[in-house]
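1. Turn this into a structure:
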Amino acid sequence: MTDARRRTLVVPAEDGTVQALILQSTQARLGPALIGVMSARTAADPVTGQERARARLHVTLPESTSTHDVTAGDRLDLGPHGLLHVVEVRPQDPGADGPETPSSARGHVGLIWRGEPTAGGAG
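-> You can find the predicted model right below:
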């Protein structure tokens, strides 16, 4: 697939997980959660000062809405709604901004959703 044709993709897997690549400024449904990528940029890590690709996700569940700043490798516990694993964060191209930004310049977040409840969400 060429960059000019990049788009948000959601693919259910045979093991019951759902994999998604969500472009910045778009959203997708993964199980009961509606996940929106508000931003994907390079920023300094608040602890180490090292530059890392970071994303801000907007997560809407049936009973709540929350915002999370994430990097690749992070896991979000959605309680009884499962676990969201951040596989990849690609920042938006430098200098690209605004609603007319082509999809080829937008950042994206790669996610895997697992629907089984986590220990913290059981009960």
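2. going forward, measure contacts and count neighbours with C-alpha atoms only.
-> OK.
3. Return the distance of Gln19 relative to Leu84.
-> Distance, Gln19 to Leu84, using Cα to Cα, to the nearest Å: 10 Å.
4. Can you work out which residues contact both of the two?
-> Common neighbours of Gln19 and Leu84, using Cα atoms under 8 Å, 6 or more residues apart in numbering, are Leu111, Ile112, Trp113.
5. ok, and the closest non-adjacent residue to the last one?
-> Okay, so that is Trp113. Nearest residue to Trp113, sequence neighbours excluded (Cα to Cα, 6 or more residues apart in numbering): Leu84, at 4.6 Å.
6. just checking, what packs against the helix or strand hosting the one you found?
-> Here Leu84 sits within strand 83-90, counting by DSSP states H and E. Here strand 83-90 touches strand 33-44, strand 51-61, strand 75-77, strand 108-114, going by 3 or more Cα pairs under 8 Å, 6 or more residues apart in numbering; DSSP states H and E.
7. Repeat the analysis, applying 10 Å as the threshold.
-> strand 18-23, strand 33-44, strand 51-61, strand 64-70, strand 75-77, strand 108-114 (3 or more Cα pairs under 10 Å, 6 or more residues apart in numbering; DSSP states H and E).
8. could I get these as a markdown table with mean neighbour count and distance to Val10?
-> Formatted as a markdown table, the helices and strands packed on strand 83-90 follow (neighbours: other Cα atoms under 10 Å; distance: least, Cα to Cα, whole Å):
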| stretch | mean neighbour count | distance to Val10 |
| --- | --- | --- |
| strand 18-23 | 22 | 4 |
| strand 33-44 | 20 | 11 |
| strand 51-61 | 19 | 16 |
| strand 64-70 | 13 | 19 |
| strand 75-77 | 15 | 18 |
| strand 108-114 | 23 | 9 |
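9. want to put them side by side, so please do this one too:
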Amino acid sequence: MDMDNTLLELFSGSDEIESLPRGAVIFAEDDTAAEMFALLEGEVEVFAQGRVLQTLSAGSLFGEMGLIDAQPRSAGCRAASDCRLVRISAKQFSFLVQHMPAFAVLTLRGVSARLRGMLDRELPA
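-> Modelled structure (predicted):
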């Protein structure tokens, strides 16, 4: 399943599409998580404690951890370029996970890819 195409199919008609300029903060570390996001176009930087941890590209889901564990945001995110994204509320997330198993799998793949990417950078070769 191609994540980019699946996200575009799921959210291209959404009323929640937002355009953000480069540098716009989407959320900050320690914010309360009330939504997650699907990145349709552009790039988003994930940052914590003043350093960039990862750059996400179009087709990525992000911000889901706070919805899953009801904890404050462990990292912040900002637009690394002009971007378009979809805001997915906690209620929408719950509905999508329950009624669209493919969305749940996409979400898990995204979390897994970010974790592996961070481990690859942190562990010595």
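10. what's the TM between chain one and chain two?
-> After superposition, the two chains reach a TM-score of 0.30 (TM-score structural alignment, normalised by the length of the first structure), with 60 aligned residues with a Cα RMSD of 4.5 Å.
11. Against Val37 of the first structure, how distant is Leu21 of the first structure?
-> 10 Å.
12. intersection of neighbour lists for the two?
-> Common neighbours of Leu21 of the first structure and Val37 (criterion: Cα atoms under 10 Å, 6 or more residues apart in numbering): Gln27, Ala28, His108, Val109.
13. now, the most widely separated pair of the residues you listed?
-> Using Cα to Cα, the pair of these lying farthest apart is Ala28 and His108, separated by 12.1 Å.
14. what residues do the two have in common as contacts?
-> Thr8, Ala20, Leu21, Ile22, Val37.
15. Run a quick neighbour tally on the residue nearest to the second one when sequence neighbours are not counted.
-> Nearest non-adjacent residue to Ala20 of the first structure, counting by Cα to Cα, 6+ apart: Val10, 4.3 Å away. Val10 of the first structure: 17 surrounding residues under other Cα atoms under 10 Å.
16. Over to His99 of the second structure?
-> By other Cα under 10 Å, 11 other residues sit near His99 of the second structure.
17. I figured Phe37 of the second structure hits Arg87, correct?
-> Yes: under the criterion of Cα atoms under 10 Å, Phe37 of the second structure makes contact with Arg87 at 4.8 Å.
18. any idea how far Glu88 of the first structure is from Ser39 of the first structure?
-> Following Cα to Cα, the distance that separates Ser39 of the first structure from Glu88 of the first structure is 13 Å.
19. shared neighbours, those two?
-> Arg54, Ala55, His108, Val109.
20. Hmm, the third one is touching Thr42, no?
-> No: using Cα under 10 Å, His108 of the first structure is not in contact with Thr42; the gap is 12.0 Å.
21. What residues sit buried inside the strand or helix carrying Leu7 of the second structure?
-> For Leu7 of the second structure, the host element (DSSP H and E) is helix 3-11. Applying a neighbour-count criterion of 16 or more other Cα atoms under 10 Å, one finds Met3, Asp4, Leu7, Leu8, Phe11 buried in helix 3-11 of the second structure.
22. Can you name every helix or strand that the helix or strand hosting Phe37 of the second structure contacts?
-> Element membership for Phe37 of the second structure (DSSP H and E) is strand 35-41. Packing contacts for strand 35-41 of the second structure, counted by 3+ Cα pairs under 10 Å, 6+ apart, involve helix 3-11, strand 17-20, strand 51-57, strand 61-62, helix 64-69, strand 83-89, helix 90-99.
23. Please repeat the previous calculation with a cut-off of 8 Å.
-> Contacts defined by 3+ Cα pairs under 8 Å, 6+ apart place strand 35-41 of the second structure against helix 3-11, strand 61-62, helix 64-69, strand 83-89, helix 90-99.
24. Count residues in the vicinity of the closest residue to Val18 of the first structure other than its chain neighbours, would you?
-> Nearest in space to Val18 of the first structure, with sequence neighbours left out and distances taken as Cα to Cα, 6+ apart, is Pro12 at 4.3 Å. The tally of other residues near Pro12 of the first structure (other Cα under 10 Å) stands at 14.
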